[in-house]
Structures are given as structure tokens and as C-alpha cells.
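Novice: can you look at this prediction? I've put the sequence above it.
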Amino acid sequence: RQYKKSSAKNKMNRPVLTLLLWCILVTWPAARAVPEVQLGSGKLLGLETQVGNKTVFKFLGIRFAESPTGDRRFSKPQASPLPNTTVNASSMAPACPAVITFLPADNEDEDCLFLNVFVPSISAGGRLPVMVWIYGGAFSAGNANAYDAEVLAADGDVIVVTFNYRLGPFGFLSTGDSASMGNYGLWDQNLALKWVQANIRHFGGDDTSITLIGESAGAASVSYHAISPHSAGLFHRVIQQSGTYLAPWARVMSPPRDAAVRLARMVNCTHASDTLVDTRIMVDCLRRQPVSAIVSACGQLFTDNVMTDMLDYLWLPVQDDDFVPQPDHVRKFPGPIMLGLNNHEGGYFIFEVLKVAGVHPDIWTKIYRRDFYRDHYLPFMIQTVYTDTTSNDTSQSMEDAVRLLDCAYRTPGSNETHVTQAELEDVYGDQEFYVSTTQYLLGEPSTDNVYLYYFDHYPHAQGGETGMNHAADLPFTFGFTGQLGAANGFPENVSDVDLTNPNQPVPLWTSVTWPPYTKGDQYYLVVSPSPGVTSRLRADKMAVWLTGVSSLLQTGQVDNTEWNTCLGHTSRGSHEMTLSFAGFSVLLLLQVVWGRLN
């Protein structure tokens, strides 16, 4: 566009305009420079934010893999080249499609393999420890965008990386053969870790001090990386909040091909009348289906499963003898390991998941009946721990195992016709989280590098539940506790306490020395307004599961007076119920960032 020359009138107004502009400039705050990072032959332009009196630079929506669409669906991810131009990294990228509708994201797209980097302001040449976060969601929901890590980065003085990985069948569809091997979500995570290892130094991060941390399915993912040869050397410490790869919800319990075929039938990629299914043709057909059709079918499959198989999730990691090795080839992680459990892990699942999933109301009438509890609920719980049994096992040993659990978890107010919600929640929480975590801990070599904490805090603002439910510790992890953290005098922000090393007393909070967890002592740190160290977490219930039930299934007998009383047997012994068998913000704890830590 061409402009005319200024007239005399315009010239007369120029001093007024100049004065106005000068007033604006001196009264407006100085514009902040856009943070940028040189990456490859290009650069990333982020954004700056203030957290209290600290500055955090955020670089968002950074691509680390090619779009996993088309022929790349149901395939390992392919690394994306570094940018060769200037890239705007000031907004979140889309989340991966979730297939469980009670955890929706605002913006989803199959092209979703992006990561975010949160960097506290540091002086030139500094090298900060790095924390890489893996979100949970039963491997079927969740996204990195839900976890703004600016507070964690600022208060922890660490660089935090979050990333997306594929969910549901997009990340975990397996046919049990080469047509679709599965574990694609784990491969996505692995590629993100490789990106961090290769590039985090450009953000001021120390690539020799990387802590991998996750919650629930994210924690199970962390432990999968700890044992996988493909992730060796990509990180140096692990923190697992409420989960390990041994958890029954962290691995496929039934042949994965069955779920793949059920999904294919729902989107007309095979038919119920097909006696032989060519898995390659079936998977190729699934690659051509719209995301919406697959997500809708998965929602129906999830609801059907809740009605018939409790919470037996379908899209989970599988032992592929590649990323997930055979048990006798599991790698022992050489670095420090921290695990944590909440005091009410089972509450979220029984009280919320079934309700929000839109299950038919009849399930509530049924699930509280003691005959259903004995005939279906407890056998299913046993079968997920002892996978060589079946939930329809009618043997005397299974019947006795059910009777033992029924007796061990009785609560005031229960009777012979109905169970209490506390019974359902306690059994579920122990079976889903405590048993597998105890097995994991006892399977680790005796070192001075394994630590366990127990989050024993009740945030009153949480609602009707009576404890720290599954995932209720996340506000403490990321520093968004608000009124939750202040309840009962609990430190509102993890940074109020700096655990620089778990072997040192905790300053500003209390003088507690946190000893490692060993098979003999089994010490753990109690995180509460009155913290302390004790040993043998839920020892009586763990003994019931890992000694009593195990012994009944294998030999039909137990050598314990109290257990035999439960079973109506003559006492065969008087041994105590002990675990002598073979077989917050939490940033307070997270700032254990050992390497900063070590």
C-alpha cells in the first residue's frame, strides 16, 4: 500500500503524537525478551512466566517424533529431525486421543508426540538436574498438558520435562505376532527420553543427572524403563508414585489378541463369524479407521469390561521380548529408586471409576452383596495376583483363599449379607497397589538405594473420601495444593522442605532420618503433618496375600493360628503374621532429586 505525504495539519499534530507515545512508553512496563534456545540449525521461541519472585522459561509443544498416523499407526515412533528454522514454542500441542472418557482432554489429535520443557532462570553456564515426568491414566487416558510444571521447576530449581505418549490401542494394541507387537506407548516414552538425553544441555540441563518420575501408569512405565535394555543409560534415578510394572493393571492379563479382535469386530475390520483371522489384514484395516470410531468402540469395550471383569483394562504393556524382556532377562536398575504409596489407594477406583464410567446402577446393588463379593470380586482379585489361577476356580484351595481374605478384611458394620465400602476399597487398594509394590521391593537387590514413603495425609478439601486417594498426591507433587496442602498443618508447598538427600535430616520440617528399604528392616517414611519412620507397611495384610493366600493355593494349608481360625480349621501352628516369605508438595520427596542429590 502507498501512503501520501504528510500535510501541514499532520505536521502540526506530530508533537502531540510524540508526547503521547512517550507517555505510553514510560508508563508501560518494559517488554520482556522472548526466551530462545538454539536447537540444531534452528531455534525455539518460548515464553516467560513468574512464579512468586522466580522466573521460569517454558518451551511448549516441541515435536520429538514424526506424526504416528497412517501407516505409522501401530508402529514404533520415528524420531523427528531438529528444527532448521525458528519455531514458536509458546503453546501446548494436542494431547494423544484418550479412550477412557472420564479423563478427557480439551484438544486431542493423533499427531500428538510433543514434549514441554520448564526451565528456571539460571546464570549462564549453569547445569541443573532434570526431572522427566510420565503421566498416569491406565495407559488409556492422560496427557502432558494437564501438568503445568512451572511451580515444580521454580521451587525445585530443576528443569522439568513432560511429554505425550500414545494411549489405548493407538499405543498398546497387540496381536501377539508381528502384525502389531504392541508397547508403542513405551517406545514413544523411550524416544522422548533419548531426545532429552541428546538435547537437554541446550536448555541448561545436566544430562548426567536425570530423574525419571511417574504416577500410576506413569510409575509403572518408569519401572518398565528401569528394566528395559532399550532405556539403559537414559536416566539415573527413578521415582515411582503408586505403581510398578508388577501391578496387575500394568500388564495384559488375558491374551492381547483377544482385545484386538474384539475392537476389530466393533469397527467392521473382522466379523464374529470369522473362524480364522488374518491379523495383518485386520491391523491394516484398523489403520484406516478414523480416530473417532476407535475411541467410541474402546469406550464401549471399557464399559462392557467393568460390568463383567471389574477393571480389567485391555490396552496395556505386553511382554514382547524386546522392550519388555523375559523375567530372567530383566535388567537390574543401578541407580537410586524411590517408591511411594497413598493411604487410601483403593478409594478412587471403587468410589469414582465405576460411577463416572456410566455403569448400570444394578452394579451397585450387586457389588455390595457378600455372595457376589465371595463368588466374583475376591476370586478376581486373587486371579490378578496369582495369574496361574482362574477367577472361576472352584477348588477347595481357592475357596479357602477367598474365605481367608473375607475374614481378614472384615470391618465394623459388615455382615453375612452385605460388605462395606471400606472392605471393597481396602481389598482393591491392597491388591492393585500394595501387594505388587511389596513384591517389587522384596525383589530388588539389597542396596542402600531403595526408599519407600507412605503418604498418610487426609486433605479435608478433597470431599467425602476418608484418606489420600489414588492420584490425590499430584497437587503436592506439582505445587498446586492450595487449601489441600494447608489442611492439618501439612506444608502447602514441597519446596518448604528440601530433602537434599534421603540419608540426611529433613530441614525446616522435622528432624527425620530416612533410612533405605531393605528386605530385613523394610523401613519407610511416613509423610504426614507428624512425619516419622517406621517399618513393614501394612504387614498383616501383606502377609495374608503373600504368605496365606499363596500357601493355600499351593498346598491347601496355612501355618498360622489366626488364619486357621478364620478358615475354621484346627490350628496347625502359632506363627505370627509377618512378611518372612521368599517369593508434599511430595516435591519434598521429589527434591530428593538424589543427584542433586548425589
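Specialist: Sure thing, it's come through.

Novice: use CA for all of it now, contacts and neighbours both
Specialist: Noted.

Novice: what segments of the stretch 351-500 of the chain are helices?
Specialist: With helices called from DSSP state H, counting those that start in this stretch, the stretch 351-500 of the chain shows them at 354-356, 362-367, 370-372, 378-385, 396-408, 421-429, 435-443, 474-478, 483-486.

Novice: which stretch among those comes nearest His329?
Specialist: Among the helices of the stretch 351-500 of the chain, helix 435-443 comes nearest to His329, with 13.9 Å by Cα to Cα.

Novice: direction-wise, compare the closest one with helix 378-385 and give the angle.
Specialist: Angle of helix 435-443 versus helix 378-385, following axes from the mean of the first three to the mean of the last three Cα atoms, to 10 degrees, is 30 degrees.

Novice: helix 435-443 versus helix 421-429: what angle between them?
Specialist: Using the same axes, to 10 degrees: helix 435-443 against helix 421-429 is 40 degrees.

Novice: may I see the buried residues of helix 435-443?
Specialist: Val435, Ser436, Thr437, Thr438, Gln439, Tyr440, Leu441, Leu442 (16 or more other Cα atoms under 10 Å).

Novice: among the residues you listed, which one lies nearest to Met338?
Specialist: Distance to Met338 across the buried residues of helix 435-443 (Cα to Cα) is lowest for Leu441, with 10.0 Å.

Novice: quick check: closest non-adjacent residue to Leu152.
Specialist: Once flanking residues are discounted, Leu152 sits nearest to Phe478: 5.2 Å by Cα to Cα, 6 or more residues apart in numbering.

Novice: what about the one you found, distance to Pro516?
Specialist: Distance of Phe478 to Pro516, given as Cα to Cα, to the nearest Å: 25 Å.

Novice: on that earlier part again, what is the neighbour count of the residue nearest to Leu152?
Specialist: Neighbour count for Phe478, taken as other Cα atoms under 10 Å: 24.

Novice: go on, Gln396?
Specialist: What Gln396 shows, counting by other Cα under 10 Å, is a neighbour count of 12.

Novice: what do you get for Glu416?
Specialist: The burial count assigned to Glu416 is 8, neighbours taken as other Cα under 10 Å.

Novice: setting the sequence-adjacent residues aside, check what's closest to it.
Specialist: Counting by Cα to Cα, 6+ apart, Glu416 lies nearest to Arg370, which is 6.5 Å off, once chain neighbours are set aside.

Novice: comparison target below:
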Amino acid sequence: MAKSLAGKFILLCLVNPFLSAEIPSVSTALGTITGETKHVIFQKKQYDVDKYLGIPYAKPPTGKLRFKRPQPYGPFAEAYSATKFGLSCPQSFFLHFVPEENTSEDCLFLNIYVPRQGPDEPSGHAIMFFIHGGGFTMGSGKIYDGGVLSSVGNVIVVTINYRLGLLGFLDIDNVKASGNFGFYDQRLALQWVNENIGAFGGDKDRVTIFGESAGSMSVSLQMMFPQNEGLFRSGISESGALTLPGLYLENNIEIAKYYAENMSCSVEDMDEVFSCLQSATPESIIKVVSDTVASGGMAATVKVGTAPTIDGEFIKTNPADLYRKAVNEESEEINFFRTLKLMNGVNGKEGAMFLLMLGSDNLDELEITREQMNTQQIPGATAMVYGQRTVPEVVKQLLIAEYTDWENPDDPKKLREELVRLFGDIYFNVPAIEMSLVHSNASDVESYLYNFVPVLDKRLLPTPNWVNMSNHGDELGPVFGYNFDYKGLLNISDYTPPEWELELSERMMTYWTNFAKTSDPNKPVSDDVSSVVWPKYDVTSQSYIKIDREDSVGQYLFARETDFWKNTLTAVFDATEHAQTITSQYGSKDEQTCGKDGTCG
């Protein structure tokens, strides 16, 4: 989520300013596309990479095409010069994050990085298709320069833009705006790659989709959409699983009304609301977000947050129920998911990113009181996980007990660490393990799990010193070869990561590109990069790799936390409701029965 979350975070290649004399050109079914050849450097080794930037894959989603699924761009009238990034999609930014400049609704572009090396297979290069993060509200493909990853790993890298926020996810529960347009943008870009990547030397049968944070959730959801069969064979999910609780709504009608009302439109009729939003400028839509956050803080983002919805087609049922459905039901989505290869992972202290929302100016000195934990943070957690269900007191007490350091139960510094653990378990750790358990619980599946834990020299998000493992987004540096604009991000000039981080980066790029090539992170390159064999993940051994200064193999990553949330709390919740039902039969003259969903009659 780096720039997707960190605003000024810009992934740029370390490029030689002099171009190769040869202008790369490819002939596709859509017409001729020309690019540029650049030199990139990693670990003092120079590579040549062909870059094709800003290729339109869909018609501009403007006018009557706003709030509609994307339409293919079609053939080029003349040779297309792909030497500049296309504009980024309109987007909102929160907290200290700085918005991208030069955005436009005409933003559905993709970028292709092709190594100037022979492919590993006669069929062509493996393809790595990256979906950026940013909470479905910010980010773009141009932030992630794929030149080093492409060159070091000898794969083709593709990055894309897709629609964000209200423009990407408006769902008023009818044909005028059915939601999840951003996911259909991603899918159309995948179709474009399937049909055209052969002209760039790519093997369309070896496509791996990968993403981070909201991009990771996008990867997971694309892997659960059976109509995608044949568009890719594997996915890499970095810090974002589709079972995140509390994210998905049936629609966002009330949010749509809020936008319309704040643009002085009538909200009495949904046709009028739709007309208002369709005719509004992108700037006026974004202004509603910025004004709302400015007046109400981060708590007010719920009024303007247009996340993915359960539209009945791309997302048929709530993904948060995936774990239960996999146990109790036959599902076409889960069956398709298991036909694909999966590499899934989380960072050491993902929950630290949420410290930014506590409003503290000095995170290093942040302290959490017992009262704040018991009366604010724990109830907030239960509201996120259980929604409208009334949470029994015993469940709250179990959570308080679980997220307490019992050697120092009231220590404000220990409580802040428990808060990070609470946030991490709810939003990242437990959903990630759920997803890997569901995926690997079948025969003949390729499933891998990682935990990225090192404390990097320069973190991408503001992170207090007391957080002793990697924060959210920290793995993006190594994955893309440490190509940051450190001047713009941290006001540091001429920064070079420590040698151990460059070695870490080489290992990670090898794992990622190995998986893209062979569906196995250990092959074809292994001995000269890492002495550790990354084991497959299965429901019995639950083996994973711990990526650190030196990699190692572990078992049962967050297994206890997953059992606590998915089994212990669920059993106590249900037993408590049942016990209340029995009591009511003796405590009232009016006999009644109650179901497990809490309804009585």
C-alpha cells in the first residue's frame, strides 16, 4: 500500500538517463505500440528493460460510461507511443497523505516492463500482473516501477490503474450503478494481457496476479471469480485477505445520498441521486470526501467510504463467510479458487498502521490506558467483527483477557502493543490464515504462506520505534528492488539501503518470480540465493517461511489467534445465546424460542 497509503511514496527505477539507440516496437492485434529502452541497476549490475507506459485498455469511463463496466479501448488509429504514464484515477487521501497530481477520469491505462533477456521457457516470459493497494480510494500503477523486478527476475511486469472510490464502486442496487466497476477494470486489463501479451514476448498461460493491501484483496476476489478461468494461473496475496470483517455492504445507497446531499442535490428519489452523481465533476466528488474528513476526522470516513459491495455477480455472498462456507457448503467460487496456485502472506506487525488513526502527534510516546482498551478499542473491535449482533458481555471479557499482558496488565506501554496485536489479528492475521486454510484444504493444490518480519532501515509508513517488526507495506521495497524517491518520501538524499536489505530484496524477488515461472518459490533459482526450502502450506503441518535477515521455516503461524476468533469466540457466542434462550423459558410466563441469529418469537 506504500504510496497507496503513504502519499509521496514513489517507486522509481534507478535509471540511466541515456536511452538505447533502438526504439522497441511491437505489433499487436490492436496496432503497433512503441516504447523506450532504459538501463536499470541493482546490486551494481546493469540491465536493459523495455518500458511501454500508459497503454489504454478501456474507453474513458466518462459521461454515460461513468458508473458502467469498462468497455475495451479497441484498435489504435495509428502507431501508439507508449513512453509516458497515463493519468491516475481521481482519488481521495486521508491523514497526512499527499494526493497525486494530474488525475483524470480518463485513467484506465496499463504499463508493461519487458526484460531484454531470453525467456526461461520457449513459450515466452512469465507475466506478473500487479494490482496496487490504497484502500480502494487511492494509488496508481505508475507508483510501482517494475523495471528492476522484471530485470532481476527475468519476467514481464504489468501494472495498472483502476477506478477508485465512488467512481469505482458506487452501488445503488440497480442497473444504473451496480457497483464493483474497479474489479471489472482489473478484469478487462487481465483480458487485454491475455490477448496481447504474446506480442511482447509473454506466455499468456503463465500469468500471476499479485497485489498488496487492497490490491491483495483484489487478487483474492479475482481468484474467487470463476469467469476468470484461463486469465491467470496463480496469485500472490500480500497483506490483505478477502475475509476481512466489516468491509462489504449490500449496497452503498446511504453513502450515495450523503454525496448528493453535500452537493446540494435532492435525495428524495434515487434517480435524482444518480443523475446528480453522474453529472458531478470528479473534483466536486473528491471535495465531499476532503470536507467530511476535515470536519469529522477519520471517524467520518464511514460516511464517504465506498468499498466493494455484495453485488450478486462479482461478489455473490459476503466473503467474510468464506471459512464457514468452505466447511459446510459446496461452492463454485471455492472450487475455482483451489484450481489456482496461491502464495499468501502478512507482515510482522500489520496492526501498527492503525496507530495513525489514533490522532497522536508522537507515536513513540503513545500510551493506551486500561479504560481506553476496555471501553473504546475492544467494543470497537467487536462492532467491526460482529456488526449488528448484540455482543454478550462474556465475549467482551474474553477479548479483554486475550489482549492483555498479564505480567503487566495495566502498563500503558504494554497495552499499546496489545492494541497493535488486536488490530493486526482482526484485519490481517486471522483473515490470511483463514484464506490459506480454505485454499490448502484440498488435494493437489499449490499453497504457500510467508511472514515478513524484519525492521527495515527506512519504513514506508510512520512507525514508532517500539514496533519491533515490519509494518504494513514494508515488504514492497524488497519486492520491487528498493526503488524509492527517498528525497520526496523522507527528505533524504542519495540513500542506499544497507547491504543486508539488498540481499533480502534479491531473495524476495527470486521467490516471487520463481513462483510466477514455476508455481514453486524454490525453483528454478534457489541455491545461489537462499539455503532455505520454502515448504508448502497444508492444514496439517501449516508450515510457512519466515522472511527476515536470515530466512527460516516455522509452523502454525497465527494458528492460536485464528482458533480463538473463529472457534472459541464463536462457540461462546452461540452457547451464550442458547443459554439466554433457556433462561427465558423459566423467567417469563410467555414462552418463546430464539434462534442463533438472535431473533426470538
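Specialist: That came through fine. Since the structure is predicted, the reported quantities are computational estimates derived from the model, not experimental observations.

Novice: as a markdown table, the helices of the stretch 351-500 of the first structure with distance to Ser209 of the first structure would be great.
Specialist: Output for the helices of the stretch 351-500 of the first structure, formatted as a markdown table (distance: least, Cα to Cα, whole Å):
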| stretch | distance to Ser209 of the first structure |
| --- | --- |
| helix 354-356 | 40 |
| helix 362-367 | 48 |
| helix 370-372 | 50 |
| helix 378-385 | 35 |
| helix 396-408 | 44 |
| helix 421-429 | 33 |
| helix 435-443 | 23 |
| helix 474-478 | 19 |
| helix 483-486 | 29 |
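
Novice: ok, back up a step: pretty sure the residue nearest to Glu416 of the first structure contacts Val419?
Specialist: Yes: at 5.6 Å, Arg370 of the first structure counts as touching Val419 under the criterion of Cα atoms under 8 Å.

Novice: which one's more surrounded, those two?
Specialist: Ranked by neighbour count (other Cα under 10 Å), Arg370 of the first structure and Val419 place Val419 first, with 24 against 19.

Novice: my guess is the more buried one contacts Asp371. True?
Specialist: No: using Cα under 8 Å, Val419 of the first structure makes no contact with Asp371, being 9.3 Å away.

Novice: give the equivalent position in the second structure for the residue nearest to Leu152 of the first structure.
Specialist: Aligned counterpart of Phe478 of the first structure in the second structure: Phe480 (TM-score structural alignment).

Novice: need the contact list for its match.
Specialist: Leu11, Tyr144, Asp145, Gly146, Val148, Leu149, Ser505, Met509 (Cα atoms under 8 Å, 6 or more residues apart in numbering).

Novice: and it, how close does it get to Ala6 of the second structure?
Specialist: 16 Å.

Novice: what kind of secondary structure is Ile210 of the first structure in?
Specialist: strand (DSSP: H, G, I helix; E, B strand; the rest coil).

Novice: that one -> the second structure?
Specialist: In the second structure, Ile210 of the first structure lands on Val207 (TM-score structural alignment).

Novice: separation between its match and Gly477 of the second structure?
Specialist: Val207 of the second structure is 22 Å from Gly477 of the second structure, by Cα to Cα.

Novice: surely Ser216 of the second structure meets Thr243?
Specialist: No: contact criterion Cα under 8 Å: Ser216 of the second structure and Thr243 do not qualify, at 11.6 Å.

Novice: the counterpart of Ala307 of the second structure in the first structure is in what secondary structure piece?
Specialist: With TM-score structural alignment defining the correspondence, Ala307 of the second structure maps onto Leu316 in the first structure. Using DSSP states H and E, Leu316 of the first structure falls within no helix or strand.

Novice: hang on, Leu316 of the first structure packs against Pro255?
Specialist: No: here Leu316 of the first structure does not reach Pro255: they are 11.1 Å apart, not a contact under Cα under 8 Å.

Novice: those two: who's more crowded?
Specialist: Neighbour count, other Cα under 10 Å: between Leu316 of the first structure and Pro255, Leu316 has more, with 26 against 13.

Novice: now do the contacts for that one.
Specialist: Contacts of Leu316 of the first structure (Cα under 8 Å, 6+ apart): Ala138, Phe139, Gly168, Phe172, Asn183, Trp249, Ala250, Arg251, Val252.

Novice: who wins for most neighbours among the residues you listed?
Specialist: Phe139 (31 neighbours).

Novice: which residue sits closest to the aligned partner of that residue in the second structure in space, ignoring its chain neighbours?
Specialist: By TM-score structural alignment, Phe139 of the first structure lines up with Phe136 in the second structure. Spatial nearest neighbour of Phe136 of the second structure, chain neighbours left out: Leu164 (5.4 Å); criterion: Cα to Cα, 6+ apart.

Novice: next one: Gln186 of the second structure
Specialist: If the residues on either side of it in the chain are set aside, Gln186 of the second structure comes closest to Tyr162, at 6.3 Å by Cα to Cα, 6+ apart.

Novice: helices of the stretch 501-601 of the second structure, start to end?
Specialist: Under the criterion DSSP H, counting those that start in this stretch, the stretch 501-601 of the second structure contains helices at 559-563, 569-587.

Novice: just want the angle from the longest one to helix 393-402.
Specialist: Helix 569-587 of the second structure and helix 393-402 meet at an angle of 150 degrees, taking the same axes, to 10 degrees as the criterion.

Novice: helix 569-587 of the second structure - contacts with which helices or strands?
Specialist: The contact analysis (3 or more Cα pairs under 8 Å, 6 or more residues apart in numbering; DSSP states H and E) places helix 569-587 of the second structure against helix 393-402.
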